[in-house]
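*Asks:* Predicted model, plus sequence, below.
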Amino acid sequence: MLFVESPVGVGFSYSNTTSDYKILGDDFTANDTYTFLHKWFDKFPLYKKRKFYIAGESYAGKYVPELAELIFDMNRDPLQYINLKGFLLGNPETSDAHDWEGLVDYAWSHAVISDRTHKIIKDNCNFSSTNTWDNVKCAKAVNEVLDQYREIDIYSLYTSLCITNSTKLDDYMRKVVFKSSSSGMMPRIMGGFDPCLDKYARMFYNRPDVQKSLHAIDGHHLKNWSICNDQMFHDWADSRPSVLPIYKKLIAAGLRIWVYSGDTDGRVPVLSTRYSLNALGVTAINSWRPWFHEQQVSGWLQEYEGLLFATFRGAGHSVPSFKPSSSLAFFASFLAGESPPLER
């Protein structure tokens, strides 16, 4: 497995050409990653003929199909050939109009917003229009949705927030860290998703010994690692409003395409993905049915011609953080080209 920090500027990645940061966008990201892949294959030719898959989540719902299309188009040149077989996407941004519609409907259906707010949006917002936000009633109502989500974790509706200034939480954390350390385990909250995971990651990746081990620094000048580099996205050059045309193109080409959704994510909720796939117009070849892991229902799935869509029951935005074991089983099924287990 090859993990790529993309676009340049996120995580520990950087460019020696400072002007790169002023032209970042979807097209730049696809071409930059494509260049990286070829240089990587040149350095490790052993892997050139192996089957190649791409996976990502969230905004990688744009990045991954765009990169896959670029590889597919460039494969017409035998010298540029990469043995691309498919891609896997989790809670992916896919089609702006359907993503917004799904976000709003999901918030309403899960009692995050009122009937009144939902009706105002339905009556005044046309998310397919470039002038959507010129409608004052629409913009105000959508801001109400986002305001309500500031009270909880939009990426995981039913888990607690990380409230680090809480005495109660601090006491609990000390108990958990002490107990875990004495047992030889890594310090963490056991038994489920940890809402303070981002905080721990920030602390961990900003340790000098960690940055040195990762060859991110020379051991002297620390980098300030953060969970998200927001400054990069203020002047984002281009973003396709929809990658559904790429889906159609690559489905016709025979690539394996799987899409999954954690069903407690409010940011790119399961409804957004269902609306997008419905707009794609692909034909269902099997009935909607549950899939299983360790004799329990892990979620539900629908198989289409050229595409599989599955849900993860009780998982938020970053599904493997919530359901690591069932995620691994699902991933293994994807690589094997087999449906996830359909029986208990």
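*Replies:* Nice, I can see it.
*Asks:* all contacts plus neighbour counts: C-alpha atoms, from now on.
*Replies:* Noted.
*Asks:* any idea how far P65 is from G86?
*Replies:* 10 Å (Cα to Cα, to the nearest Å).
*Asks:* More neighbours: which of those two?
*Replies:* With neighbours defined as other Cα atoms under 10 Å, P65 and G86 compare such that P65 has more, 27 against 21.
*Asks:* Quick check: closest non-adjacent residue to the more buried one.
*Replies:* Of all residues not flanking P65 in the chain, I246 sits nearest, at 6.5 Å (Cα to Cα, 6 or more residues apart in numbering).
*Asks:* so L244 touches S95, yeah?
*Replies:* Yes. Distance between L244 and S95: 7.0 Å, which falls inside the contact criterion (Cα atoms under 8 Å).
*Asks:* Give the intersection of the neighbour lists for the two.
*Replies:* In terms of Cα atoms under 8 Å, 6 or more residues apart in numbering, L244 and S95 are both contacted by the residues S276.
*Asks:* rewinding a little: so which strand or helix has the residue nearest to P65?
*Replies:* For I246, the element it lies in under DSSP states H and E is helix 244-252.
*Asks:* Same check on A310?
*Replies:* Secondary structure assignment for A310, by DSSP H and E: strand 307-312.
*Asks:* Which residues does the helix or strand just after that strand contact?
*Replies:* With elements assigned by DSSP H and E, the helix or strand that comes after strand 307-312 is helix 319-322. Residues from elsewhere that reach helix 319-322, judged by Cα under 8 Å, 6+ apart: G90, G192, F193, S261, G262, F312, G314, A315, G316, S327, L328.
*Asks:* dropping in the other structure now:
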Amino acid sequence: MTVSHLSIRESTTSAPEVDQGRRRWFQRRVGIAGILLVAVLLAVSCGVAVLAILSHDGTSHNHPHLPSDSVEALPGWAGPLPSRMFSGYLNVTHRKHYHYIFVEQEGGPAGQAPVMLWLNGGPGCSSLDGFIYEHGPFRLDPKDPAKLVRFDFTWAKLANVIYLEGPVGVGFSYSDDETDYSKCNDDTTAEDNLAAVNLFFERYPNFRNNDFFIAGESYAGVYVPTLAEALLRAQDAGNYTGAPLRGISVGNGCIGSEVGVCSGGANRDRFEIPYLLGTAFLPEALKKRVRDGCDFEMTGPFLGDTCDKVVKEVYDTVGHVNIYNVYGKCEGSGSRQSGRQKVPLSLRGNQLGGPDACIDSSRGTAYFNLENVKAALHVKSDLSWEWDSCANPEGWSYNRTRANLPRDTYPFLLGRLRVLIYNGDWDASVPYTDNEAWTKALSMQLGLAVTQPWSPWVFGFDGQVGGYRQDYTTAVGPGAFSFATVRGGRHEVPETAPESAFQLIGDFLKSEVVRKRGGLDAGKLERLQA
């Protein structure tokens, strides 16, 4: 499988300028006039909007490193922060510097809410993609890309959320030794991520007693469980000093270099072709030839000449659909985007799961490359590469060193943690057929009882069907291992199905916020339909 290190969300060469006349905003508050006056004067000189240093409720939390990491202003937002925000670097070694953004929970005491670490995948894609496009407190205004707008279904209403960019050479994370950019792999990434987590809780010790969760999507299907494994083993050895890890969540995730759709070849076809058979993209006659000519239960690196021939016909027939959002448009702009659109589905499927080539991310690229944004986030401004969702410095490479996570890692995790695996059902890059298969097979292998058989789950006050799920009982408890689909979600579920994703994750975190909105139990749907 070929790993692409080009930007997958499309970049642009010119950043839109902030309209200073519309962005200047002055906030006056009795009792802090002197401090605020300095902030206002700085904002006028930089042309940015001033964000309140206090939380939405006016409370202040005692954090070490507050002066250097506290986000006091962001361009494009004219109002107080919904909650405290921090941004800076965690020096995981003497030369590796991981950038993070930390958003405290909105609407409640942050000291009591869980802490969630969010990781995007790639490998080589920035977790700020999750911050600005998926579930951060703001999104970019589609009518004015220099302006931020509030996002109703931010996961910051459910938890204190950390967005960590890694490994080095991704986003604003960097190394003082450029040779590190060619040495990234699954194991070094897990080690560095663990060091970053330990450093985070050293910097924010007030959160050490909170429940801790790790979540991510796409190639973070490798990052998340390998970090969880490293953390638990470090804890057992007395080398972990952070908050207690309670669970992990992975959306549309890869599972190793030798298994699952992300390993490519016949393994990809075993799950992608059955997914496509369930769509209207193929005539019934071709579907019949696939069923007659292919045995997708057969293991090994080959499916046979007859099957290979009909599989090629399937890809040729499907054509240039958006592999990460099969029912959506292939949108974007720029030379790289137009080139990617000409690549057939069968070849684009060789790329690892990451943000879609058919999504125009020029707005995010422009925003994070504004000098005043970089200053507000306290990041290094003279990196040798431009920030982009999935762009890396020259010479950057990644070696996949974890072969089979369902075999090697998940049995250990299931004995200690709650685990949620979910898939958007509009994604053909890492289709639900892949993750449904391995979760079911592993549960049978481990002899796990089915807590709740395949059934709909609902979200919102009116009980809309959010998708389908099956829950298993583990040593952690009933329903501690779950596989769920998200109806209408594509590869990046929180971006395309935000309300249902909010409910799904909130239920996983056992959040009071979603309990007030209505639970996810299938029985609720039956009661509503009665």
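*Replies:* Sure thing, it's come through. Just so you know, these numbers come straight off a predicted model, no measurement behind them.
*Asks:* before we move on, back to that, who are the contact partners of the residue nearest to P65 of structure 1?
*Replies:* I246 of structure 1 touches P65, E66, E69, counting by Cα under 8 Å, 6+ apart.
*Asks:* show me the contacts for P290 of structure 1.
*Replies:* Going by Cα under 8 Å, 6+ apart, P290 of structure 1 touches V297, S298, G299, W300, L301, L342.
*Asks:* 6 Å instead, please
*Replies:* G299, W300 (Cα atoms under 6 Å, 6 or more residues apart in numbering).
*Asks:* what about it, is that helix, strand or coil?
*Replies:* Classification of P290 of structure 1 using DSSP: H, G, I helix; E, B strand; the rest coil returns strand.
*Asks:* now the equivalent of it over in structure 2: how far from R246 of structure 2?
*Replies:* Aligning on TM-score structural alignment places P290 of structure 1 opposite P456 in structure 2. Remark: distance between P456 of structure 2 and R246 of structure 2 (Cα to Cα) = 25 Å.
*Asks:* tell me the contacts of the spatially most central residue of structure 1?
*Replies:* For structure 1, the residue nearest the mean C-alpha position is E57 (1.9 Å; Cα atoms, centre = their mean). Applying Cα under 6 Å, 6+ apart to E57 of structure 1 gives the contacts L89, G90, N91, P92.
*Asks:* how about 10 Å then?
*Replies:* The contact partners of E57 of structure 1, taken as Cα atoms under 10 Å, 6 or more residues apart in numbering, are 63-64, 88-93, 259-261, 268, 317-319.
*Asks:* Doesn't W118 of structure 2 lie inside a strand?
*Replies:* Yes. Judged by three-state DSSP, W118 of structure 2 forms part of a strand.
*Asks:* ok, how many other residues are close to L446 of structure 2?
*Replies:* With neighbours defined by other Cα under 10 Å, the count for L446 of structure 2 comes to 11.
*Asks:* actually P78 of structure 1, not the one I wrote
*Replies:* The tally of other residues near P78 of structure 1 (other Cα under 10 Å) stands at 8.
*Asks:* what's the counterpart of it in structure 2?
*Replies:* Per TM-score structural alignment, P78 of structure 1 is aligned with G238.
*Asks:* Would you quantify the distance from its match to L232 of structure 2?
*Replies:* Taking Cα to Cα, one finds G238 of structure 2 at 10 Å from L232 of structure 2.
*Asks:* ranges for the helices of structure 1?
*Replies:* With DSSP state H as the criterion, structure 1 has helices at 26-43, 60-74, 96-109, 115-124, 136-149, 167-182, 197-205, 208-213, 244-252, 270-280, 319-322, 324-336.
*Asks:* In CSV, list the ones you listed along with distance to N286 of structure 1.
*Replies:* CSV is the format used below for the helices of structure 1 (distance: least, Cα to Cα, whole Å):
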stretch, distance to N286 of structure 1
helix 26-43, 34
helix 60-74, 24
helix 96-109, 24
helix 115-124, 32
helix 136-149, 35
helix 167-182, 46
helix 197-205, 38
helix 208-213, 48
helix 244-252, 17
helix 270-280, 15
helix 319-322, 24
helix 324-336, 17
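*Asks:* Show the contacting residues for the closest residue to I71 of structure 1 other than its chain neighbours.
*Replies:* Closest residue to I71 of structure 1 apart from its sequence neighbours, by Cα to Cα, 6+ apart: I82 at 6.9 Å. Contact partners of I82 of structure 1, counting by Cα under 10 Å, 6+ apart, are 37-38, 41, 47-53, 71-72, 74-75.
*Asks:* picking up where we left off before, hey, what's the angle from the helix holding I246 of structure 1 to strand 307-312? Just curious.
*Replies:* Inter-element angle recorded for helix 244-252 of structure 1 and strand 307-312: 110 degrees (by axes from the mean of the first three to the mean of the last three Cα atoms, to 10 degrees).
*Asks:* Now for the contacts of helix 319-322 of structure 1: which two are most distant?
*Replies:* Spatially, the most separated pair among the contacts of helix 319-322 of structure 1 is G90 and G192, at 19.7 Å (Cα to Cα).
*Asks:* All good on my end, thank you.
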